[in-house]
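> this one's sequence-less:
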């Protein structure tokens, strides 16, 4: 099979290469998927660059990157119904704690990690559901359905944030989002009731004013460390912060006292480790939102396998208006 691979950490243009590697036949409980698209996420960039905490060398001699993807099942192992052959599927955790991910023509993995894709959903969208889709869904709904509540979503223009805005609005919440000024119209079009400039002065006052002076019950946050002071100022008693990132400040000073005296619940969302029961709920919820026409997963650009390094650079630089995919065919 054709695959993008690397054997050492480094810049994408230096370490990524195309090669043919032997395909893996599905073992018991496994399926082989002929991939159409592979999703490129910031976590894939960090893994290839060696930027994950505590990781000093690649965990496998040869790695095929990327955890998200979509395609068609072409073979099944013992214990897997033959009726799954020909099924359109989307992939989660393709390269999490495994050597070979989705930046390839094929992937073989446990059948539970190949989720049947609803017929009305494109393969391109399927390649976005693994990390961005599940992260947004769990971050919005963890702690209960936010119907009738106000949800503050930091980074509403990012891939996860944009999906979170749509999901929270679909759930019946009032949505206040932060974004850069150039993204206001786009985030409002996704369903945000109010969009605020994340660089604005007195942001906490603006957030409270946008909620008629009431504190916020739930916060979805892409930059926990950077937004910590603002969040503490606006969070309601017994409120909840579901944080899925903190790239700009990975070691914030934790204000335990203020959080304790508001009885705040903090969840660090790492979708790779989502327990099976919670993942099943998130998958069901995502599929329902898609079926209701409430969720659009925009694609910024599609690259070829040979252009994988350029795709990594684009994700690393940010300033996108959608997901970055690799056409693996």
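Structure received. All figures in this text were calculated on a predicted structure; none of them were measured in a lab.
> going forward, measure contacts and count neighbours with C-alpha atoms only.
OK.
> Mind checking what secondary structure residue 57 has?
Secondary structure assignment for residue 57 (DSSP: H, G, I helix; E, B strand; the rest coil): coil.
> separation between it and residue 48?
Distance, residue 57 to residue 48, using Cα to Cα, to the nearest Å: 10 Å.
> okay, and the common contacts of these two?
Residues touching both residue 57 and residue 48 (Cα atoms under 8 Å, 6 or more residues apart in numbering): 8, 9.
> okay, these two: which has more neighbours?
A direct count of neighbours by other Cα atoms under 10 Å for residue 57 and residue 48 places residue 48 higher, at 25 against 12.
> Shouldn't that one be within a helix?
Yes: under the criterion used here (three-state DSSP), residue 48 sits inside a helix.
> put this beside the first:
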């Protein structure tokens, strides 16, 4: 099979290779999937780059944890999947509490646990399905981990991002009012298209004041893409008993925590890592994706599509942060 891989960390153009590799075989509890599309997340490019000095976890890595495809074979013990099923998948490569799997979705085939797949709704293409794993699951947990959102006001920081795009849709579809921030007019439009009622400039030095004015007292929950960089604003606009649900802190990975300022509000911080989600959480996400897709309420935003042979350029596009929407590789 045709596959992309790397054997050392570094710049995309320097370490990513393409070659014919042996087609995998579905083992016990696994399905063999012919990949239709492979989604690229920031975590994928960080691992390939050796971000923060993290060493390569395997002798050879086929990158990307998210993807979508068609099941072509079933391993022993699999009862709830069959050949011909269209599925989307998660955690195909890597992990944060350990090395995780070596072989991800940047290949023509993958053997993966049936429990790491969900049925792809008929309304979604393979390319759209490849964008669901990390972004949709992270967004769903960030929005709903602390209960229903009907009637609540949510602040979605970095509203032009992929996780934020799903978070806004999930929240609005379930009765919440969403205020988002964005760093450019294009990303602001992206957040509005997802359903944000108000989008504010994240560079505004009076951002916290604007949010307090618009909400008449603050927000119930904050979906945070840059915890360390936005912490001062988040704490300032959080209602008493509110929650900051943070899924990244790339720019400030070791933030200084204002304990007593947050404590005065009785606020809480929830740190989110999608690799460790329980089957129950994943099942809830798959159900919401199916329901919203069927009703036409779910929009998957694809910013740019590449062929497998252009995987280095695809990684560079993600790293540039210039693409609005998900970056996908068509297999």
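Received the coordinates, thanks. Keep in mind it's a predicted model, so treat the numbers as computed, not measured.
> Any idea what the TM-score is?
For these two chains in superposition, a TM-score of 0.96 is obtained (TM-score structural alignment, normalised by the length of the first structure); 325 aligned residues with a Cα RMSD of 1.3 Å.
> Okay, helices next: where are they in the second structure?
With DSSP state H as the criterion, the second structure has helices at 12-15, 42-49, 126-129, 133-144, 162-173, 185-194, 207-215, 227-237, 259-263, 279-295, 311-320.
> for the first structure, longest strand please?
Secondary structure of the first structure per DSSP state E: the longest strand is strand 30-40.
> That one against the second structure, how far on average?
Here the mean offset of strand 30-40 of the first structure against the second structure after fitting is 0.4 Å, by mean Cα distance after the TM-score superposition for the first structure.
> And that strand, what does it pack against?
Where contact means 3 or more Cα pairs under 8 Å, 6 or more residues apart in numbering; DSSP states H and E, strand 30-40 of the first structure is packed against strand 68-76, strand 106-110, helix 123-126, helix 308-317, strand 323-327.
> what's the counterpart of residue 58 of the first structure in the second structure?
Under the alignment (TM-score structural alignment), residue 58 of the first structure pairs with residue 56 of the second structure.
> typo on my end, residue 233 of the first structure
Using TM-score structural alignment, the partner of residue 233 of the first structure in the second structure is residue 236.
> Spatially nearest residue to its match (excluding sequence neighbours)?
Closest residue to residue 236 of the second structure apart from its sequence neighbours, by Cα to Cα, 6 or more residues apart in numbering: residue 208 at 6.5 Å.
> So what's the residue count around the one you found?
Residue 208 of the second structure: 19 surrounding residues under other Cα under 10 Å.
> Show me what it aligns to in the first structure.
Aligned counterpart of residue 208 of the second structure in the first structure: residue 204 (TM-score structural alignment).
> Endpoints of stretch 309-326 of the first structure, how far apart?
From its first residue to its last, stretch 309-326 of the first structure covers 10 Å (Cα to Cα).
> Now do that stretch: everything it contacts.
12-13, 16, 37-42, 45, 103, 124, 127-128, 157-159, 297-305, 308.
> returning to what we had before: could you tell me which residues make contact with the residue nearest to residue 236 of the second structure?
Counting by Cα under 8 Å, 6+ apart, residue 208 of the second structure touches 233, 234, 236, 237.
> gap between the residue lying farthest from the centre of the second structure and residue 222 of the second structure?
Ranked by distance from the centre of the second structure (Cα atoms, centre = their mean), the top residue is residue 264, with 31.8 Å. Distance from residue 264 of the second structure to residue 222 of the second structure, counting by Cα to Cα: 17 Å.
> Residue nearest the middle of the first structure, spatially speaking?
Mean-position check on the first structure, Cα atoms, centre = their mean. Result residue 132 at 2.1 Å.
> Much appreciated, bye for now.
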